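Novice: Show me how the following folds:
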Amino acid sequence: MLHIADLRFLTALSSAPSLAAAARSLNVTPPAVSQRLAQIEARLHLRLVERGHGPLRLTAEGAFLIERSGTILGEIETLTEEMTTRAGRIEGPLHVIAPFGFGRLRLAPILSRFAGDNPELRPTLSLSEDPLGAMRAGPWDVLIHVGRLPDLRIVQRKLAANRRFLVAAPAYAARSGLPQSPVDIAAHRVAVVREDRADTTLWPLTGPDGTETSLRVHPVYACNDGEVIRGWALDGNGIVERSEWSVSEDLRAGRLIHVLPDWSLPDADIVALLNPRAVRAVRVDAFVDGLAAEISRNCR
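Specialist: Sure thing, here's the model as predicted:
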């Protein structure tokens, strides 16, 4: 007879390159792993793992058992999630994916407070500028994205509106002046973020009369981290395009000023994507609700 603990043990064993590696992951000795495996095989009257040198290999029976174990363990986890949801408890794992800058500066403190208020929660925050890749890389519950995404046919919730601005430091404006029209930017120093596969050197601008233009800029500075770009702007190194959440406090304090304030860039709203394959647990909904409230209050 097999027990749930046996299925978890065999699943961990199957993902390890060797019995010794499995022992390390299970925090037991290699003889203990070998002994438990032998006991399970004896009960089933089947050999599940090929002994010998080299990487650990499953027999056909072992591979079949691992495949079925994945289904059974997944159903047990789902059932546990559903019962936790019925009880209204905020506990268990919460996997969140977010962009580097926004995740580090805005999301991480919110997640920390949420976990502090719910001590049975086990949060994981993964920072990535490749949301599609991050979604494929491992388990996730909520993905936070700033800006437009392709049609993923995934439930999205808008957390906050987020405008984009062209900004520069007063020191740069005093030294180099400011452009009066989009074409004037060609004579200025520009910094851009190079992230994802987006063409960040093409700035689509809309004028006060609705005139649209696509401005191709030739950056002097470039980085794949938006907060580095913001820092360069604060140092007076040139004109940058940044999200409202990133520079709102700098604009209020006068550390940065608007460039071409009558022209606008497309909005880059802050949205939460919910994993359609994950159980909509209470913890997910509670976190997203709290996140929306805090972002709307603090990111403007």
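Novice: When you work out contacts or count neighbours from here on, use the C-alpha atoms and nothing else.
Specialist: OK.
Novice: dump the residue contacts of L111.
Specialist: Residues in contact with L111, defined by Cα atoms under 8 Å, 6 or more residues apart in numbering, are 123, 287.
Novice: Check which residues of the host helix or strand of it are buried.
Specialist: For L111, the host element (DSSP states H and E) is helix 108-117. Taking 16 or more other Cα atoms under 10 Å as the neighbour-count basis, helix 108-117 is seen to contain the buried residues 108, 110-111, 114-115.
Novice: please give me the structure for this one as well, since I'd like to look at both together:
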Amino acid sequence: MITILGVGLESRYIVPVISIRWHYVDKLCHFWNNNFMLNLSDLTAFARIADLGSISAAARSLAMPKSSVSRSLMRLEETLGAVLVERSTRHLRMTDAGLLLKQHAKRILDDVAEAENRISGLIGKPSGDLHINAPFTFAVGPLAEMLPAFMEYHPQVRIVLSVDNRPVDIQMEHVDVAIRIGPLQDSSLIARRITSFELWPCASPSYLDTRDPIVKPDDLRHHRIIAHADRHETWRFYAKGGGLREFEFSNRSVIPEPDVLKAMLMKGAGIGLLPDFHARDAVEDGRLRRVLPDLSTGCVDVHALYPSHRSLSAKVKVFIDELIAYVATV
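Specialist: Next comes the predicted model:
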């Protein structure tokens, strides 16, 4: 039994696969028994390189300089006396020793993280790195607004924020909590609802004042519509007293990024859907007007996701709780 930071690791963690020479196993055993606590950060860097297939990607994921990640890899290789990654100008390739270390490093790091989570939960003080992933619109809106106070109240938590509109594999990229907008895909992740918002059809006064008036959804057919995600899109309008109206259109311009769409709408590009929290300031100061404001487009849910294979750490729980509390006030 090997004990690392209070976590018991069974001897199976150092059992080699058949194709690996015993020389590497002896080296790894010596490394874990004698050098592990001094090289935990190096092991983390190696695991990220192995997962992402690139030193540059690993550095971005860890919010570290590329040179520091490279040095971590070289220190590991020097300690083990084995090449872990074969490098070329075009790609990286894991050696047999690297594949063995990758296999066991993930389990070790997961166990260490689990121990930290449980200890943090016991003492009730959030601490350590909190890796957050969020889409750009939410990151520059509610998230950017609540994080300064969160960082002030929890100085032992180091925020590492990645902003990305693409679906990120949060387990592969070691994200603690991810913010997702819209329908969720089935997965092993735990989801907690943060808030919901409406999509407002908006346009600039300069555009609306020079076009035919819009009093019902069908009137939109005579206007320049900018789609969010697909040229063949359907907008649904719900009346307060009940009833549904649908407006379908095709062959329209597609602008998937809300910040770009908002800027274009304010310049008179046409009519588009914006999240209410993103459009509210421009509507209130007159740069944009809501179209068909008496009809609702329905609500879009926002969730926080975190891996199910780990207990909920104090830092993740506090972050989600405070984010929910903040968005409820705006």
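Novice: Now the TM-score, please.
Specialist: Scored by TM-score structural alignment, normalised by the length of the first structure, the superposition of the two chains gives a TM-score of 0.77; 279 aligned residues with a Cα RMSD of 3.5 Å.
Novice: can you list the residues that contact the following helix or strand past the helix holding L111 of the first structure?
Specialist: Using DSSP H and E, the helix or strand that follows helix 108-117 of the first structure towards the C-terminus is strand 121-127. Where contact means Cα under 8 Å, 6+ apart, the residues beyond strand 121-127 of the first structure that reach it are 90-100, 103-104, 108, 111, 115.
Novice: Point out the ones among the residues you listed that are inside helices.
Specialist: Under the assignment DSSP state H, the contacts of strand 121-127 of the first structure contribute 100, 108, 111, 115 to helices.
Novice: Now do the contacts for the first one.
Specialist: F100 of the first structure makes contact with 127-129, 225, according to Cα under 8 Å, 6+ apart.
Novice: which one in the second structure is aligned with it?
Specialist: Aligned counterpart of F100 of the first structure in the second structure: F136 (TM-score structural alignment).
Novice: Would you mind measuring from its match to D285 of the second structure?
Specialist: Computed as Cα to Cα, to the nearest Å, the F136 of the second structure to D285 of the second structure distance reads 23 Å.
Novice: swap in L62 of the second structure?
Specialist: In terms of Cα to Cα, L62 of the second structure sits 40 Å off from D285 of the second structure.
Novice: The two: which has the busier surroundings?
Specialist: Neighbour count, other Cα atoms under 10 Å: between L62 of the second structure and D285, L62 has more, with 20 against 9.
Novice: Could I get the contacting residues of the more buried one?
Specialist: L62 of the second structure is in contact with 45, 160, counting by Cα under 8 Å, 6+ apart.
Novice: What's the match for it in the first structure?
Specialist: Using TM-score structural alignment, L62 of the second structure has no partner in the first structure.
Novice: returning to that earlier point: between the buried residues of helix 108-117 of the first structure, which sits nearest M1 of the first structure?
Specialist: If you rank the buried residues of helix 108-117 of the first structure by distance to M1 of the first structure using Cα to Cα, A115 comes first, at 39.2 Å.
Novice: how about the closest one, what's its match in the second structure?
Specialist: Matched to the second structure by TM-score structural alignment, A115 of the first structure sits across from M151.
Novice: go on, R36 of the first structure?
Specialist: So, by TM-score structural alignment, R36 of the first structure is matched to T79.
Novice: give me the number of residues near the corresponding residue of the second structure for P150 of the first structure?
Specialist: Aligned counterpart of P150 of the first structure in the second structure: Q185 (TM-score structural alignment). A count of neighbours around Q185 of the second structure, defined by other Cα under 10 Å, yields 7.
Novice: mind listing what Q185 of the second structure touches?
Specialist: Q185 of the second structure touches nothing, counting by Cα under 8 Å, 6+ apart.
Novice: And what about it, helix, strand or coil?
Specialist: Three-state assignment for Q185 of the second structure (DSSP: H, G, I helix; E, B strand; the rest coil): coil.
Novice: Quick check: the residue sitting furthest away from the middle of the second structure vs R289 of the second structure, distance?
Specialist: Among residues of the second structure, the one most distant from the C-alpha centroid is D212; the distance is 41.9 Å, by Cα atoms, centre = their mean. For D212 of the second structure, the distance to R289 of the second structure equals 15 Å [Cα to Cα].
Novice: Likewise for L295 of the second structure?
Specialist: Relative to R289 of the second structure, L295 of the second structure is positioned 14 Å away (Cα to Cα).
Novice: So if I had to pick from those two, which one is more boxed in?
Specialist: More neighbours surround R289 than the other of L295 of the second structure and R289, with 25 against 19 (other Cα under 10 Å).
Novice: tell me the contacts of that one?
Specialist: By Cα under 8 Å, 6+ apart, R289 of the second structure lies in contact with 202-205, 283.
Novice: any chance of the residues you listed in JSON lines, plus distance to V83 of the second structure and secondary structure?
Specialist: Formatted as JSON lines, these follow (distance: Cα to Cα, whole Å; DSSP: H, G, I helix; E, B strand; the rest coil):
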{"residue": "C202", "distance to V83 of the second structure": "58", "secondary structure": "strand"}
{"residue": "A203", "distance to V83 of the second structure": "59", "secondary structure": "strand"}
{"residue": "S204", "distance to V83 of the second structure": "60", "secondary structure": "coil"}
{"residue": "P205", "distance to V83 of the second structure": "64", "secondary structure": "helix"}
{"residue": "V283", "distance to V83 of the second structure": "59", "secondary structure": "helix"}
